[in-house]
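[1] Next comes the sequence, and after it the predicted model I'd like to discuss.
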Amino acid sequence: MKSDVLATPGHLISLAARGFARLSGARLKPLGFGVGYLPALVALKNGRAETQRDLARFVRIEQPSMAQMLVRMEKDGLIRRSPDPADGRSSRIALTDVALARLPDACAALFQGNREALDGFSDEEAAQFVALLDRLIANLDRLGGVGQRASR
């Protein structure tokens, strides 16, 4: 491994993540989505989460950050909350018709951005890159004591 701090995997992945965030933000903003919304919206659509706690766990952010995101998503007309009949302290969260209508375009925009970012990579290289990132994330989770990563 090189001794140049600017050539370390952590630094390069950070640069790539910021680049993806800029690209995604530019493509999602016209659809009324924030960059961080998509994992939560997809989890709600696919039935992987129904509560703030479920979403925070799935998206892997702290509860206060998820609470703030849900306030913004509700204000943007993307989610609605209803009382949880099993737990009076909790709310069930569901997508609105607006979110359901826009979500396919948002996913398509992100897939297109990923294809463009991986321009020049063969299908095999792209698959290997994803597999290597999955392994890296698993190692980081293990080192950081984080639970099992949500499956894609």
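    Noted; the coordinates are in hand.

[2] only C-alpha atoms for contact and neighbour calcs from this point on.
    Fine.

[3] what residues are up against the residue positioned nearest the centre of the chain?
    The residue lying closest to the centre of the chain (Cα atoms, centre = their mean) is residue 39, at 3.5 Å. The contact partners of residue 39, by Cα atoms under 8 Å, 6 or more residues apart in numbering, come to residue 59.

[4] where's it, which helix or strand?
    In the assignment (DSSP states H and E), residue 39 maps to helix 37-45.

[5] Counting neighbours, show which residues of the longest strand belonging to the chain come out buried.
    When the chain is parsed with DSSP state E, its longest strand is strand 87-95. Buried residues in strand 87-95, counted by 16 or more other Cα atoms under 10 Å: 91-95.

[6] Following element in sequence after it, please.
    helix 97-117.

[7] Tell me what angle that following helix forms with helix 37-45.
    130 degrees (axes from the mean of the first three to the mean of the last three Cα atoms, to 10 degrees).

[8] A further structure is provided below for comparison with the first:
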Amino acid sequence: MKPDDRLDNGSLADLYGRPGFLIRRAHQITSALFAEETDDLAITSTQFGMLIALQGGISIDQASLARLLGLDRSTTGLVVTNLEERGFIERKTDPGDRRRRMLTITPAGEAIRAQAETASRRSQARALDVFSEDDAAAFVRLLGHFVDAFNTSIRTPITDA
């Protein structure tokens, strides 16, 4: 079967019109745009999200950070270790509970976060530039509504720390 035949019989056309497929492709596209804009910084969007959550001197434990960003424990552990190895965050023992390690952003982490913020805004602008201003606002509002509607029904909900 040629690719055109699959489109003609509707199987791929049906797939390409499914919300899950479109959301996955949109994620791939926005991730690629972010990677292009931050290429010289060598930072991922997940790392950037963690640095945003820790900016301004916030100190929280790893599990709370995971809940704020809707990440699973293993992903959070890997990303935190990477950020710590690069000198962007520190883990310190919580004086109130010696079993708990608190995460804080370092000056180097704050600097890379600020640089990535500028790059992230460029990637967001590129992603939304395909829409009119009103459509871009509606698109973001609808995505937010979708995420809010299903947030608590998945394994990694976003919750307050």
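    Thanks, I have it. Please read all numbers here as calculations on a predicted model, not as lab measurements.

[9] Show me the helices in structure 2, by range?
    Residue ranges of the helices in structure 2, as given by DSSP state H, are 3-8, 11-16, 19-37, 45-54, 62-69, 73-85, 107-128, 133-150.

[10] wait, which of the ones you listed is closest to residue 158 of structure 2?
    With Cα to Cα, the closest approach to residue 158 of structure 2 among the helices of structure 2 belongs to helix 62-69: 5.3 Å.

[11] which part of structure 1 lines up with the closest one?
    Alignment note (TM-score structural alignment): helix 62-69 of structure 2 is matched to residues 52-59 of structure 1.

[12] quick one: that stretch to structure 2 mean distance?
    Here the mean offset of stretch 52-59 of structure 1 against structure 2 after fitting is 0.7 Å, by mean Cα distance after the TM-score superposition for structure 1.

[13] residues making contact with that stretch?
    39-40, 43, 48-49, 62-63, 66-67, 70, 90-93, 149-150.

[14] ok, now stretch 34-48 of structure 2?
    Around stretch 34-48 of structure 2, the neighbours that count as contacts under Cα under 8 Å, 6+ apart are 31, 79-80, 83, 112-113, 115-116, 119-120, 122-124.

[15] next one: stretch 128-145 of structure 1
    Outside stretch 128-145 of structure 1, the residues that touch it by Cα under 8 Å, 6+ apart are 147-149.

[16] What does residue 94 of structure 2 correspond to in structure 1?
    Using TM-score structural alignment, the equivalent of residue 94 of structure 2 in structure 1 is residue 84.

[17] Name the nearest residue to that match, sequence neighbours excluded.
    Excluding the flanking residues, the one nearest residue 84 of structure 1 by Cα to Cα, 6 or more residues apart in numbering is residue 91, at 4.7 Å.

[18] so the one you found makes contact with residue 67?
    No: in this structure, residue 91 of structure 1 is not within contact of residue 67 by Cα atoms under 8 Å, at 11.5 Å.

[19] so how far is residue 71 of structure 2 from the aligned residue in structure 2 for residue 22 of structure 1?
    The equivalent of residue 22 of structure 1 in structure 2 is residue 32 (alignment by TM-score structural alignment). Distance, residue 32 of structure 2 to residue 71 of structure 2, using Cα to Cα, to the nearest Å: 20 Å.

[20] swap in residue 128 of structure 2?
    25 Å.

[21] Count the neighbours of residue 54 of structure 2 for me.
    Other residues lying near residue 54 of structure 2 total 21 when counted by other Cα atoms under 10 Å.

[22] Can you give me the buried ones in stretch 20-30 of structure 2?
    Going by neighbour count (16+ other Cα under 10 Å), the buried part of stretch 20-30 of structure 2 is residue 30.
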